[in-house]
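In: using only what follows, build the 3D model:
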Amino acid sequence: MVRRRGGGGGSVCWTRRKMAAVAMLGLARTALHRNGARLARSAVMTTAQRSVAHFTFVPEPEPAQYGPTQKMNLFQSITSALDNVLAKDPTAGKERVFNTPLCEQGIVGFGIGVAVTGATAIAEIQFADYIFPAFDQIVNEAAKYRYRSGNLFDCGSLTIRAPWGCVGHGSLYHSQSPEAFFSHIPGVKVVIPRSPIQAKGLLISCIEDKNPCIFFEPKILYRAAVEQVPVEAYQVPLSQAEVLEEGSDVTLVAWGTQVHVIREVASMAQEKLGVSCEVIDLRTILPWDVETICKSVAKTGRLLISHEAPITGGFAAEISSTVQDEGVAGEAAFIAQRVVQSQPHCCGSGVTCGPDQRADTVWMYLKWLSGERERERERLMECHI
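Out: Model prediction:
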């Protein structure tokens, strides 16, 4: 094709240039499409890897002692607990349930003031990662109100709820496990459930308790954990750990989501190593059940604690040191404590890593413990010979 421009003798043939430009544009689009598709697939795979559950939730047996049950996830069981409590609370009403300004210090401070008047106060912090602006109100006001007034006043009817723990794609502001910060504070109770049944019973116990309570809710279980939950109100006692599986060789302790990880590891240990694990859900971080843990370690002689929070200053160190101080296993037994870190952190590439490797980490330490057990048995046999 020839397109004439201007006067009679001048002509410009641009067919070849156009064809070349079109061809290059087509190649560019193809390359862009392929790269885009590859990037999209990579993004989908990365998201899937971040979101994949690092555990398998196994529903608990349907409880018969609390009446009719209904299928609920953990989020729904929390709502059910609130409905039960507010329905019979004379200080409650529709006007008492409202959104607040986005100010954690104000939310908790307001809750303290309401609780001091004798009303039930349930403050919600979204998420536990953002509870730190309220740290002063919790530590210096809520926890010490009874002490500073010589027991004339208290804010014992205050409960602070907060989504807690790793979810697989929450990054630094939606993945933290700050329970250890609050375990150092006399005057508050800290509770973390492992399932919908436990969540409802423990939350109602916190609300009914005459001390301010912090109730951390494993956010990854909100929809991942589903089981038959009693419709009516019931309570699960605070400060009582629960032995989920009896064992004789090693004690595994965890709370929240990590309970499901150690249950899987306990099954692996029995199958692959012939190691019998006693699995315990601590449930209440403060004040914790020293008796149940020490009694178990006295039987097994070994303790492994797994939690999501960072290793340094984690609550597992408190459990380990208490068990050592109590000397529950006797001089002849070998006791080893290892804290397993499962808190995700951002790597240099900006990719969140960690949650899908939790069971592997616990498994590694468990094999180490079982190896120490065999070496200790050999040493004892040599001593006897």
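In: only C-alpha atoms for contact and neighbour calcs from this point on.
Out: Noted.
In: and the helix or strand where residue 112 lies, what's buried?
Out: In the assignment (DSSP states H and E), residue 112 maps to helix 104-116. Within helix 104-116, the residues that count as buried by 16 or more other Cα atoms under 10 Å are 104, 105, 107, 108, 109, 111, 112, 113, 114, 115, 116.
In: tell me the helix or strand right after that helix.
Out: With elements assigned by DSSP H and E, the helix or strand that comes after helix 104-116 is strand 121-124.
In: so what secondary structure elements neighbour the helix holding residue 112?
Out: Applying 3 or more Cα pairs under 8 Å, 6 or more residues apart in numbering; DSSP states H and E, one finds that helix 104-116 contacts strand 121-124, strand 158-164.
In: can you check what angle separates it from strand 158-164?
Out: Interaxial angle of helix 104-116 relative to strand 158-164 (axes from the mean of the first three to the mean of the last three Cα atoms, to 10 degrees): 150 degrees.
In: what does helix 104-116 rub up against?
Out: The contact list for helix 104-116, computed with Cα atoms under 8 Å, 6 or more residues apart in numbering, reads 100-101, 120-125, 130-138, 141-142, 153-158, 160.
In: tell me the contacts of the one residue sitting closest to the centre of the chain?
Out: Nearest residue to the geometric centre of the chain (Cα atoms, centre = their mean): residue 165, 3.3 Å. Residue 165 makes contact with 174, 175, 176, 177, 217, 218, 219, 220, 257, 308, 343, according to Cα under 8 Å, 6+ apart.
In: doesn't the third one lie inside a strand?
Out: Pointing back at residue 176 there. No. Counting by DSSP: H, G, I helix; E, B strand; the rest coil, one finds residue 176 to be coil, located in no strand.
In: number of residues surrounding residue 90?
Out: For residue 90, the neighbour count with other Cα atoms under 10 Å is 10.
In: in a strand, it, correct?
Out: No. According to three-state DSSP, residue 90 belongs to no strand; its state is coil.
In: how distant is the helix holding residue 112 from the center of its chain?
Out: Averaging C-alpha coordinates over helix 104-116 and over its chain gives two centres that are 25 Å apart (Cα atoms, centre = their mean, to the nearest Å).
In: same check on stretch 91-98?
Out: The answer for stretch 91-98 is 29 Å, by Cα atoms, centre = their mean.
In: go on, stretch 191-210?
Out: With Cα atoms, centre = their mean, you get 15 Å for stretch 191-210.
In: same check, this time on stretch 327-343
Out: 23 Å.
In: over to stretch 105-120?
Out: 26 Å.
In: separation between residue 94 and residue 18?
Out: Distance of residue 94 to residue 18, computed by Cα to Cα, to the nearest Å: 71 Å.
In: neighbour count winner among those two?
Out: Using other Cα under 10 Å as the criterion, residue 94 and residue 18 rank with residue 18 on top: 11 against 7.
In: what secondary structure does that one sit in?
Out: What three-state DSSP gives for residue 18 is helix.
In: before we compare anything, build this one as well:
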Amino acid sequence: MTAITPDPLADEAARIAPEAEREGETVRMNMIQAINSAMDVMMARDDNVVVMGEDVGYFGGVFRATAGLQKKYGKTRVFDTPITECGIIGVAVGMGAYGLRPVPEIQFADYIYPALDQLVSEAARLRYRSAGEFIAPLTVRSPFGGGIFGGQTHSQSPEGIFTHVSGLKTVIPSTPYDAKGLLIAAIEDNDPVIFFEPKRIYNGPFDGHYDTPAKNWSSHPAGEVPSGYYRIPLGKAAVVRPGEAVTILCYGTMVHVVANTIAETGVDAEIIDLRTLMPLDIDTIMESVEKTGRCMIVHEATRTQGFGAELSAVVQERCFYHLEAPIERVTGFDTPYPHSLEWAYFPGPVRIREALKKILKD
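Out: Predicted coordinates for the structure are as follows:
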């Protein structure tokens, strides 16, 4: 497959990595490029894959994740929509029911709420309601999370809402390698998938220290991404770091914040990147907690009713007699994301270290 030529308006950091000629060759990509490559690969493999959303066509998306795709595949397969999230998802559900595999983009996760009825009442229930006669194989891409001073309307982490809905799958990658493999698997899946992209790490991993120079994916092992087709199965977590002292469950940006904090403290922690929140890889979680006897959960979303509460319940119900200390949660606070207090809200290294001291002294 030949390389895509990005739109000249695209930011240099988001330009599409050239496609290698040989099968299996890898290229350096940031997460935006990996997501673009996943859609490119799937559109080349399957004419039923279509990309739609606000400014995803000629402009290539606000983060340039769809740059070059309309030029390559045409305006009938990559097209702009009006600013109506319920309309975007409603049309995508209909497309899926009639054999297409739409990949709609919701520009920011904060804007996904007008589409809740279409996602919950239509997409998630179509297979069940039709006794399997119809499916809704749509993959809803949406940037989420803070760390970019987006304030209360561009920083939310609403993943917990969607993990509560039977029939929806929820996926959150933490590296370019995972982003491409998981997105390909999501597009191929016959059920609707919410694919949240942690925008703070689009261009590079984030160690949680906001006052240090930004890093990029060029020197990170997970920035080396196969140029062609590959998939990472949904519902399978990754053990990022093996350890014996405590199990830390996290996903998205928090994977890198946790990993850096552990490196700074020297704690022998086992870090698990959930990758897929629903369906949840319970076996990997249980195996780790039964080994370490301690569990800490880190996520950026608000604490009350956050996905960490479900994780805590799962661990308590299944691993109670292996626990040597109460489960700890490090999360966002129960407030809107404050623009002026971004780093006080963000679950950074200081709060993670405090939780580690507490759980390890018990």
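In: thinking again about what came up before, how about JSON lines for the helices and strands packed on helix 104-116 of structure 1, with distance to residue 379 of structure 1 and mean neighbour count added?
Out: Below are those laid out as JSON lines (distance: least, Cα to Cα, whole Å; neighbours: other Cα atoms under 10 Å):
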{"stretch": "strand 121-124", "distance to residue 379 of structure 1": "54", "mean neighbour count": "23"}
{"stretch": "strand 158-164", "distance to residue 379 of structure 1": "44", "mean neighbour count": "25"}
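In: make TSV from these and add distance to residue 284 of structure 1 to it.
Out: Below are those laid out as TSV (distance: least, Cα to Cα, whole Å):
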stretch	distance to residue 284 of structure 1
strand 121-124	18
strand 158-164	14
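In: which one, of those strands, ends up nearest to residue 192 of structure 1?
Out: Nearest of those to residue 192 of structure 1, taken as Cα to Cα: strand 158-164 at 8.8 Å.
In: which part of structure 2 matches the closest one?
Out: Mapped onto structure 2 using TM-score structural alignment, strand 158-164 of structure 1 spans residues 138-144.
In: that older thread, going by distance to residue 328 of structure 1, which of the contacts of residue 165 of structure 1 wins?
Out: residue 308 (26.2 Å).
In: distance of the closest one from residue 290 of structure 1?
Out: Per Cα to Cα, residue 308 of structure 1 is found 20 Å from residue 290 of structure 1.
In: of these two, which one has the most company?
Out: residue 308 (27 against 16).
In: what's the match for that one in structure 2?
Out: Using TM-score structural alignment, the equivalent of residue 308 of structure 1 in structure 2 is residue 300.
In: ok, residue 217 of structure 1 next?
Out: Using TM-score structural alignment, residue 217 of structure 1 sits opposite residue 197 in structure 2.
In: neighbours around residue 298 of structure 2, how many?
Out: The number of residues packed near residue 298 of structure 2 is 26, by other Cα under 10 Å.
In: need the three-state assignment for it.
Out: Assignment for residue 298 of structure 2 (three-state DSSP): strand.
In: roughly how far apart are it and residue 327 of structure 2?
Out: 11 Å.
In: equivalent analysis for residue 358 of structure 2, please.
Out: 10 Å.
In: cool, residue 265 of structure 2 as well?
Out: Taken as Cα to Cα, the span from residue 265 of structure 2 to residue 327 of structure 2 is 20 Å.
In: same drill for those two, tell me which one is more crowded.
Out: A count of neighbours by other Cα under 10 Å puts residue 327 above the other of residue 265 of structure 2 and residue 327, at 19 against 11.
In: map that one onto structure 1.
Out: Aligned partner of residue 327 of structure 2 by TM-score structural alignment: residue 337.
In: A strand includes its match, no?
Out: No. Counting by three-state DSSP, residue 337 of structure 1 is not found in a strand; it is coil.
In: for whatever residue of structure 1 lines up with residue 177 of structure 2, which non-adjacent residue is spatially closest?
Out: Aligned by TM-score structural alignment, residue 177 of structure 2 pairs with residue 197 of structure 1. Counting by Cα to Cα, 6 or more residues apart in numbering, residue 197 of structure 1 lies nearest to residue 229, which is 5.4 Å off, once chain neighbours are set aside.
In: what of residue 182 of structure 1?
Out: If the residues on either side of it in the chain are set aside, residue 182 of structure 1 comes closest to residue 190, at 7.3 Å by Cα to Cα, 6+ apart.
In: could you measure from that neighbour over to residue 173 of structure 1?
Out: Using Cα to Cα, residue 190 of structure 1 is found at 21 Å from residue 173 of structure 1.
In: one more: residue 75 of structure 1?
Out: For residue 75 of structure 1, the distance to residue 173 of structure 1 (Cα to Cα) stands at 20 Å.
In: what does residue 363 of structure 1 give?
Out: The gap separating residue 363 of structure 1 from residue 173 of structure 1 is 28 Å, by Cα to Cα.
In: same check, this time on residue 250 of structure 1
Out: Using Cα to Cα, residue 250 of structure 1 is found at 35 Å from residue 173 of structure 1.
In: again with residue 49 of structure 1
Out: Look at residue 49 of structure 1 and residue 173 of structure 1: by Cα to Cα, they are 19 Å apart.
In: okay, residue 75 and residue 173 of structure 1: which has more neighbours?
Out: Applying other Cα under 10 Å to residue 75 of structure 1 and residue 173 shows that residue 75 carries more neighbours, namely 21 against 10.
In: show me where structure 2 has its strands.
Out: Remark: strands assigned in structure 2 by DSSP state E are 26-28, 49-53, 78-80, 101-105, 139-144, 169-171, 193-198, 224-226, 238-241, 246-250, 269-273, 276-278, 295-302, 328-332.
In: how far is the fifth one from where the chain is centred?
Out: This means strand 139-144 of structure 2. Distance of strand 139-144 of structure 2 from its chain centroid, counting by Cα atoms, centre = their mean, is 8 Å.
In: kindly report the same for the fourth one.
Out: Once both centres are worked out by Cα atoms, centre = their mean, strand 101-105 of structure 2 turns out to sit 15 Å from its chain's centre.
In: what range in structure 1 matches that strand?
Out: Matched against structure 1 by TM-score structural alignment, strand 101-105 of structure 2 falls on residues 120-124.
In: could you do the third one as well?
Out: The alignment of strand 78-80 of structure 2 onto structure 1 (TM-score structural alignment) covers residues 97-99.
In: list the contacts of stretch 264-282 of structure 1.
Out: The contact list for stretch 264-282 of structure 1 (Cα under 8 Å, 6+ apart) reads 55-56, 194, 240-256, 259, 262-263, 288-289, 293, 296, 359, 362-363, 366-367, 370.
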